[in-house]
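>>> Structure here, sequence nowhere to be found:
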């Protein structure tokens, strides 16, 4: 019997696996891209989209995004007050165009609980949503509820953000207090002479989270999340080439491994 050519011998098993449903795309987050000029779509988009969200709604803290890969006319709206995510569609109805609400995910209760727990001492706590969806298991997604604490001081400042990953259809986080991002700048020049002579008048650091998603241990179980923390340090009085980046892996129980720009966790 004549053997098939080598290329066919390779492709045929792959095709069989695909048809059998054994080849599954690796899980990945679904980022949203900010719409740079939403007024060009609808000059009154803020008020019209606020009307679709839980009330009261502050139109000045809305963000309009395009889910990457979404069909034309599909958008995501992120709101800080109330804390909510809405999937909407901009379409023509009769002789006019209108916004239609496709799905609403209300996290205002979660935000209220966070602010209550923070106490009066952390009145500067800011709660927001990251513009992305994160895979929990096949067909299940979460949002990152971000909690940011900022501090300003003479010649510098700092900001640190942690994330609670909350399923779209639930009100309880599955991953809590995960370091998400940070930045810190501390002044290191205190005279006019220093400002003129120094290559860099601040100690600066910044950090951010990366997540890799592994296949579940068993079918139907959650994906295995693996965290990586990237942090950059640029010492004062040195050129930009002296900045160094470190990469650390950590788990939900070892968040202290993330440098977090020296800030709170």
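Yep, it's here. Since this is a predicted model, take the numbers as computed values, not measurements. Numbering: from 1, shown residues only.

>>> Every contact and neighbour count from this point should use C-alpha atoms.
Noted.

>>> All the strands of this structure, in order from the start?
30-34, 62-67, 74-79, 84-93, 96-106, 126-129, 132-137, 140-153, 156-167, 175-187, 202-214, 224-234, 244-250 (DSSP state E).

>>> between the fifth one and strand 74-79, how many degrees?
Think strand 96-106. Counting by axes from the mean of the first three to the mean of the last three CA atoms, to 10 degrees, strand 96-106 points 50 degrees away from the direction of strand 74-79.

>>> Work out the gap between strand 96-106 and the centre of the chain.
Using CA atoms, centre = their mean, to the nearest Å, the distance from the centre of strand 96-106 to the centre of the chain it belongs to is 22 Å.

>>> what's in contact with it?
Outside strand 96-106, the residues within contact range by CA atoms under 8 Å, 6 or more residues apart in numbering are 48-49, 52-54, 82-92, 168-169.

>>> Okay, one more to line up with it:
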């Protein structure tokens, strides 16, 4: 799954007040259970592709507590690892496959070719209420390079009100800038590279029971071709759900 990495950074957290629940990737899941893919697939909606599963631990969670995230079907589940063979217990399931199917049916052009996944985090909406980030990723291939652009729909775990749609979430882009053996020998850096990611901070509501206030910040790194790594720059800007074009998004589709 594409968005296994940098979960904490993409989730974003304020230093005080509400914060995201971040899930840390289990790097060696076979050490937990050699048959974890097949056993956890059996707990998810069918059909299930075991190769699309990722196993995580909730940051600060209790012993044995895990989260499994699947791309096929698009689902997230909290599971508990017990003793004995096949000792997985399903505690809570969130199935987003219907949402992804509806998005595909309504899409056209490049969006229809997007890959769907779930970010390994939950995002606070209000006291006791959470949303997941349904990611739509479009990839482009270039000669000697490529790009990937991901946007997020923040979908509540309960209810039907979508928090925000089409929010720039992450991007990477690499464009070749050397075209001869001489350039490859002499250049300090043979690509134009950029990467970006979303940060979210959360402020308490003005009155109890009201939704938290979300603030979006976009971080983008630029490393120009033929320049040393020290020439790379980082920009930071704030935007709202109605001004997503302010996010650089590595020059990708908005």
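Everything's here; your move. No experiment lies behind these values; they were computed from the predicted model shown.

>>> which of the strands of the first structure is buried the deepest?
Per-residue neighbour counts averaged over each of the strands of the first structure give the maximum for strand 74-79, namely a mean of 23 (mean count of other CA atoms under 10 Å).

>>> What is that strand packed up against?
For strand 74-79 of the first structure, the contact count by 3 or more CA pairs under 8 Å, 6 or more residues apart in numbering; DSSP states H and E identifies strand 62-67, strand 84-93, strand 126-129 as packing neighbours.

>>> Which stretch of the second structure is it matched to in the alignment?
Using TM-score structural alignment, strand 74-79 of the first structure corresponds to residues 65-70 of the second structure.

>>> returning to what we had before: nearest to residue 164 of the first structure, of the helices and strands packed on strand 74-79 of the first structure?
Taking CA to CA as the criterion, residue 164 of the first structure comes closest to strand 126-129 out of those, the separation being 9.8 Å.

>>> With the second structure overlaid, report how far that closest one is off on average.
The superposed strand 126-129 of the first structure is, by mean CA distance after the TM-score superposition for the first structure, a mean 0.3 Å from where its aligned residues fall in the second structure.

>>> Identify the residue range in the second structure corresponding to that strand.
On the second structure, the counterpart of strand 126-129 of the first structure by TM-score structural alignment is residues 115-118.

>>> Now tell me what touches the matching stretch from outside.
Under the contact criterion CA under 8 Å, 6+ apart, stretch 115-118 of the second structure has outside partners 1-3, 69-71, 74-76, 100, 132-138.

>>> Now do that stretch: distance to the chain's middle.
8 Å.

>>> just stretch 183-200 of the first structure next, same as before
Averaged over its C-alpha atoms, stretch 183-200 of the first structure has a centre that lies 32 Å from its chain's centre (CA atoms, centre = their mean).

>>> The second structure: matching residues for that stretch?
Counting by TM-score structural alignment, stretch 183-200 of the first structure lines up with residues 172-189 of the second structure.

>>> Can you tell me what sits against the matching stretch?
Stretch 172-189 of the second structure is contacted from outside by 142-149, 190-196, 224-228, 250, using CA under 8 Å, 6+ apart.

>>> Now which residue in the first structure aligns to residue 148 of the second structure?
Under the alignment (TM-score structural alignment), residue 148 of the second structure maps onto residue 159.

>>> Just give the closest residue to its match, not the sequence neighbours.
residue 150 (4.2 Å; CA to CA, 6 or more residues apart in numbering).

>>> from memory that neighbour sits against residue 181, does it?
No. The pair residue 150 of the first structure and residue 181 fails to qualify as a contact (CA atoms under 8 Å) at a distance of 11.8 Å.

>>> shared neighbours of these two, which are they?
Shared contacts of residue 150 of the first structure and residue 181, counting by CA under 8 Å, 6+ apart, come down to residue 160.

>>> ok, now how distant is the closest residue to residue 204 of the first structure other than its chain neighbours from residue 103 of the first structure?
The shortest distance from residue 204 of the first structure to any residue other than its chain neighbours is 4.6 Å, reached at residue 185 (CA to CA, 6+ apart). Taking CA to CA, to the nearest Å as the criterion, residue 185 of the first structure is separated from residue 103 of the first structure by 40 Å.

>>> Same check on residue 260 of the first structure?
As for residue 260 of the first structure, its distance to residue 103 of the first structure is 35 Å (criterion: CA to CA).

>>> The second structure: which residue goes with residue 43 of the first structure?
Taking TM-score structural alignment, the alignment pairs residue 43 of the first structure with residue 34 from the second structure.

>>> Report the aligned residue range of the first structure for the helix of greatest length in the second structure.
Determined from DSSP state H, the single longest helix within the second structure is helix 97-106. Residues 108-117 of the first structure are where helix 97-106 of the second structure lands when matched by TM-score structural alignment.

>>> Sounds good, over and out.
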